[in-house]
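Enquirer: Pasting a predicted model and its sequence here:
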Amino acid sequence: MRTTFHLKTLAVAIATLSVASMTNAAGLDRSGQDVTAFFQDGTYAEAVYTYIDADVSGYDSANDVPTNNTYVRGEKTGDIAESYDFFRYGVKADINDTFSVGILYDEPFGASAEYTGDSNFVAQNDRDATITAISGGAIGPNSPLGVNSFAQAQGTVNALQGILANGGTLTPQQQGALTALAPAVAITQAEFDTAGDNTKVEVRSESVTALLGMKFGQNKNFQVYGGPVAQRIQADTALRGTAYGPATGYTSHMGPDTDYGYIAGIAYSKPEIALKAALTYRSEIDHDAKTFESYPAAPILSAGALPANQSGTIEVTTPKSVNFDFQTGINPTTLATAKVRWVPWSDFVLTPPLYNAVSKSSGRYGDDGLNLVEYDDDQWQVELGLAKRVAPALAISGTVGWDSGAGDPTTSLGPVEGYYSVGLGAKYNVTENWAVSAGGKYLWFGDAKGQLPTGKLVGDFQDNDGYIAGLKLSYQAK
């Protein structure tokens, strides 16, 4: 005899798991781009608030020489992860028993980090100490070049550049001194000019997805769905401190840009056992955003070919993704769920034009130069959950999750390699149609080394964690 789990008996349990679920650590992933609101029965609407507080700290590298990639444990960085919050909204309605429409809003991608304290991710004002550190002792006390201070190095550079400016020529020894001293002076001055400033990054995005679904099959068990996606993104980055070598003092502002992509998927449902399964694809979205960059050391590093400030356009492609959502009734009061997400972060790069041009001018990084942000691996995420109706209007839920991260070493602006998580949630039906859900999740972040685009290791981040809290208000009429 077949067991039938009427969906109404499980309705109080459905959606308790998504309050604080699929919130990510890999790459710039945040919301998980959840679409499960569209699969709810009848007319449905939800508003979800999520708050994330992470503790990400470690040690900088005591090796400040830009051309030496060896990591040497240095000073504590303090907590670099900024707490942040975001909203998600969804509305869905059935036109008839075949067609459904929906609108979803979320904030899919983002980053928020800032270094504070006395680590070498914060610009300092001691020019003699800075130039000694970045030169590996070649400039400073007991200098093999005979240059013992920043002032002496700057005076030498000014004198040699003056000879060239007046049409003179340099001896091989003078040219060697200029080649060695000029970058060190430029880096040190850029550090001094931004003294007290912190390294920080802020990325924000918004997305609106319109969905049209069509059910088919003998019992309308199958559904295809899709629609356009509008996405807006902006970013600010400031690199400070000797950790960034020639790039210390670099600042970029990517203005807000809106562009479009699409979503498509297929779903299957079997209401008698509360089974729903959906496979959803989101396309890449290409942005051409106006950007302003400031790179104080650029003129000297490029031998005068590049400016210190530049406005232009940056091309950014947010990654495609695939989500698999599954739920099924285990018994008339218990629901099991599974979520799997894949994002190819290994395809993502952020390449500001001036930053890239300076790296090309050095001749050390090939014809393509350096990207400011890139990742080695694709992200995989899995989350499993159970929801149990414990009273006519109350259900509780639990989840366990794993996120692969996007590689280690990774960018110093987000030094985490995935996480493991556990979560708890509850949903209370205030009336027949209105419900309130609350949930929380604890995360153990994977250890990671922070790495510059040059390959230099500048930080080691271990034993970090965080938590997520969420609140949802939902309405459903069947």
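Expert: Yes, it's here.

Enquirer: going forward, measure contacts and count neighbours with C-alpha atoms only.
Expert: OK.

Enquirer: Next one: residue 369 relative to residue 45, how far apart?
Expert: From residue 369 across to residue 45, the span is 48 Å (C-alpha to C-alpha, to the nearest Å).

Enquirer: which residue ranges form the helices in the stretch 351-478 of the chain?
Expert: Using DSSP state H, counting those that start in this stretch, the helices of the stretch 351-478 of the chain run over residues 353-361.

Enquirer: should've said the stretch 151-300 of the chain
Expert: Under DSSP H, counting those that start in this stretch, the stretch 151-300 of the chain gives helices at 172-193, 298-301.

Enquirer: Buried residues, the longest one. List them.
Expert: Which is helix 172-193. For helix 172-193, burial by neighbour count (16 or more other C-alpha atoms under 10 Å) applies to 177-178, 180-192.

Enquirer: give me the element the nearest residue to residue 468 once chain neighbours are set aside is part of.
Expert: What sits nearest to residue 468 in space, not counting adjacent residues and going by C-alpha to C-alpha, 6 or more residues apart in numbering, is residue 52, at 4.5 Å. Secondary structure assignment for residue 52, by DSSP states H and E: strand 43-55.

Enquirer: same for the following helix or strand past that strand, what does it pack against?
Expert: Using DSSP H and E, the helix or strand that follows strand 43-55 in sequence is strand 58-61. Contact analysis of strand 58-61 by 3 or more C-alpha pairs under 8 Å, 6 or more residues apart in numbering; DSSP states H and E lists strand 73-76, strand 457-461 as its packing neighbours.

Enquirer: Okay, one more to line up with it:
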Amino acid sequence: MKRVMTSMAALAIGAGAAHAGGVERSTQSVGILFEQGNYAEMSFGAFNPDVSGTFPTGAESGDMAPGYGTLSLGYKQQLNDQWDLAVIFDQPVGAKVNYPAAANTGYPVGGSNATIKSSAVTALVRYKMPSNISVYGGLRSESVSGKASLYQGGANYYNLDTSEETDFGYVIGAAWEKPEIAARVALTYNSKIEHEFDAKETAGGADFNTNFTTTVPESVNLEFQTGIMKDTLLMGSVRWVHWTQFDISPPVYVGNPLLSGGEPLVDYADNTITYNLGVGRRFNDQWSGAIMFGYEKHQGGTVGNLGPTDGFKSVSLAASYQATSNIKITGGVRYVDIGNAKTEIGPYTTDFSGNDGWGAGLRVGINF
């Protein structure tokens, strides 16, 4: 029964790519530490948003948020009765922005595009103490790079291309379990990671070699689950991210008011709290299913043109199939109602509303 319940808790993670505050692409879950015995997994996710806005003149931006994919890998080794080791690969932050050309839409910033790419490897150890309490922690190595090209009225007026930088942070946490009812509460802190980039900025037909620092913010995860009746599990998470620590402020861009108005290329005025709550159910020895609801508060105000979303509501459906005694396949789909947002272009305000997206995910896990 414990193994079945642990399997069902994993459905929440396998229900598609994340869509949350800032440029987040991974929830940095430590759930793999609680798998039984030795365990390995591979997960693929895809998310296809539809995000567009309307300028006061009536010009439509067109869909400026292309779809993207995610990959994660995990390995957990039980060293002995008290110690576990896990290694996780994921893509914690990312962005993909591509406004259709102004010649096709008439939208003032048409043609503007940006990408952020990342990858991270996290090594964790867990120590089991008396009274079903455990502590865990480790190090994260994170690599990040980015590009941006800004257009106004069909003309390219600024470009940014950064180096790929690898830096380190840490993870600490504690958990309590009650195996008889498949209960577990895990609280995890992920430190901020500062990256100092070498960059090439292009403005006014000239190239500038510069550098600047960006912080991928700290976060706190609360993950929980408990059996509420036979073969039925209540599960969820609360995730806080300190997004006001994050900004992209290349010196040439920020230092020229004609380019930026003195504002960062990207920054966030508010931190975010993301909630997920769902129920999993074991149907028989092979099949389990789950439904999960997600929510992130709409903050209001204006947001940047390279990220015109604000909050969300979501629902996920997932199913898990125990293919053999040690191979488990989990798949899911997710619908996201993307929160309405407003952006500023000069003295004007663009309205982004009625946007949504679909995600899907597949995870294969092997116990050995």
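Expert: Perfect, I can see it now. Since we're looking at a predicted model, the values are computed, not measured.

Enquirer: rewinding a little: of all the helices and strands packed on strand 58-61 of structure 1, which lies closest to residue 262 of structure 1?
Expert: Closest of those to residue 262 of structure 1 is strand 457-461, at 36.9 Å (criterion: C-alpha to C-alpha).

Enquirer: tell me the average deviation of the longest strand along structure 1 from structure 2 after fitting.
Expert: Identified as the longest strand of structure 1 according to DSSP state E is strand 251-270. Superposed on structure 2, strand 251-270 of structure 1 shows a mean distance to its aligned partners of 0.7 Å (mean C-alpha distance after the TM-score superposition for structure 1).

Enquirer: In structure 2, what stretch matches that strand?
Expert: Matched against structure 2 by TM-score structural alignment, strand 251-270 of structure 1 falls on residues 159-178.

Enquirer: Can you list the buried residues in whichever helix in structure 2 runs longest?
Expert: When structure 2 is parsed with DSSP state H, its longest helix is helix 2-9. Applying a neighbour-count criterion of 16+ other C-alpha under 10 Å, one finds 4-9 buried in helix 2-9 of structure 2.

Enquirer: re earlier: most tightly surrounded among the helices and strands packed on strand 58-61 of structure 1?
Expert: Most buried of those, by mean neighbour count (mean count of other C-alpha atoms under 10 Å): strand 457-461, with a mean of 26.

Enquirer: on average, how far is that strand from the matching bit in structure 2?
Expert: Using mean C-alpha distance after the TM-score superposition for structure 1, the mean distance for strand 457-461 of structure 1 is 2.5 Å.

Enquirer: Which strands and helices lie in contact with that strand?
Expert: Strand 457-461 of structure 1 sits against strand 58-61, strand 448-451, with contacts defined as 3+ C-alpha pairs under 8 Å, 6+ apart.

Enquirer: can you give me the offset of it from its chain's centre?
Expert: Distance, stretch centre to chain centre, for strand 457-461 of structure 1: 18 Å (C-alpha atoms, centre = their mean, to the nearest Å).

Enquirer: same question, stretch 234-243 of structure 1
Expert: 14 Å.

Enquirer: That stretch: end-to-end distance?
Expert: 25 Å.

Enquirer: so stretch 31-45 of structure 1 matches what in structure 2?
Expert: So stretch 31-45 of structure 1 sits over residues 26-40 in structure 2, by TM-score structural alignment.

Enquirer: can you pull the buried residues of the matching stretch?
Expert: 26-30, 32-36, 38-40.

Enquirer: List just the nearest of those residues to residue 108 of structure 2.
Expert: After measuring these against residue 108 of structure 2 - C-alpha to C-alpha - the closest member comes out as residue 26, at 32.2 Å.

Enquirer: Quickly note the distance from the closest one to residue 238 of structure 2.
Expert: 14 Å.

Enquirer: Equivalent analysis for residue 209 of structure 2, please.
Expert: For residue 209 of structure 2, the distance to residue 238 of structure 2 equals 41 Å [C-alpha to C-alpha].

Enquirer: In stretch 428-438 of structure 1, which residues are buried?
Expert: 428-429, 435-438.

Enquirer: Now render those residues as a markdown table, adding distance to residue 263 of structure 1.
Expert: Below are the buried residues of stretch 428-438 of structure 1 laid out as a markdown table (distance: C-alpha to C-alpha, whole Å):
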| residue | distance to residue 263 of structure 1 |
| --- | --- |
| 428 | 32 |
| 429 | 31 |
| 435 | 28 |
| 436 | 29 |
| 437 | 27 |
| 438 | 28 |
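
Enquirer: What is the nearest of these to residue 237 of structure 1?
Expert: residue 438 (33.8 Å).

Enquirer: I figured that closest one hits residue 19, correct?
Expert: Yes: using C-alpha atoms under 8 Å, residue 438 of structure 1 makes contact with residue 19 at a distance of 6.4 Å.

Enquirer: Next, find the distance separating the closest residue to residue 43 of structure 2 other than its chain neighbours from residue 327 of structure 2.
Expert: Spatial nearest neighbour of residue 43 of structure 2, chain neighbours left out: residue 363 (4.2 Å); criterion: C-alpha to C-alpha, 6+ apart. Using C-alpha to C-alpha, residue 363 of structure 2 is found at 11 Å from residue 327 of structure 2.

Enquirer: And residue 152 of structure 2, by the same measure?
Expert: 53 Å.

Enquirer: How about stretch 95-106 of structure 1, which residues are buried there?
Expert: In stretch 95-106 of structure 1, counting by 16+ other C-alpha under 10 Å, buried: 99-106.

Enquirer: For it, what is the distance to the chain centroid?
Expert: Its chain's C-alpha centre and that of stretch 95-106 of structure 1 lie 30 Å apart, by C-alpha atoms, centre = their mean.

Enquirer: One more: stretch 245-257 of structure 2?
Expert: With C-alpha atoms, centre = their mean, you get 24 Å for stretch 245-257 of structure 2.
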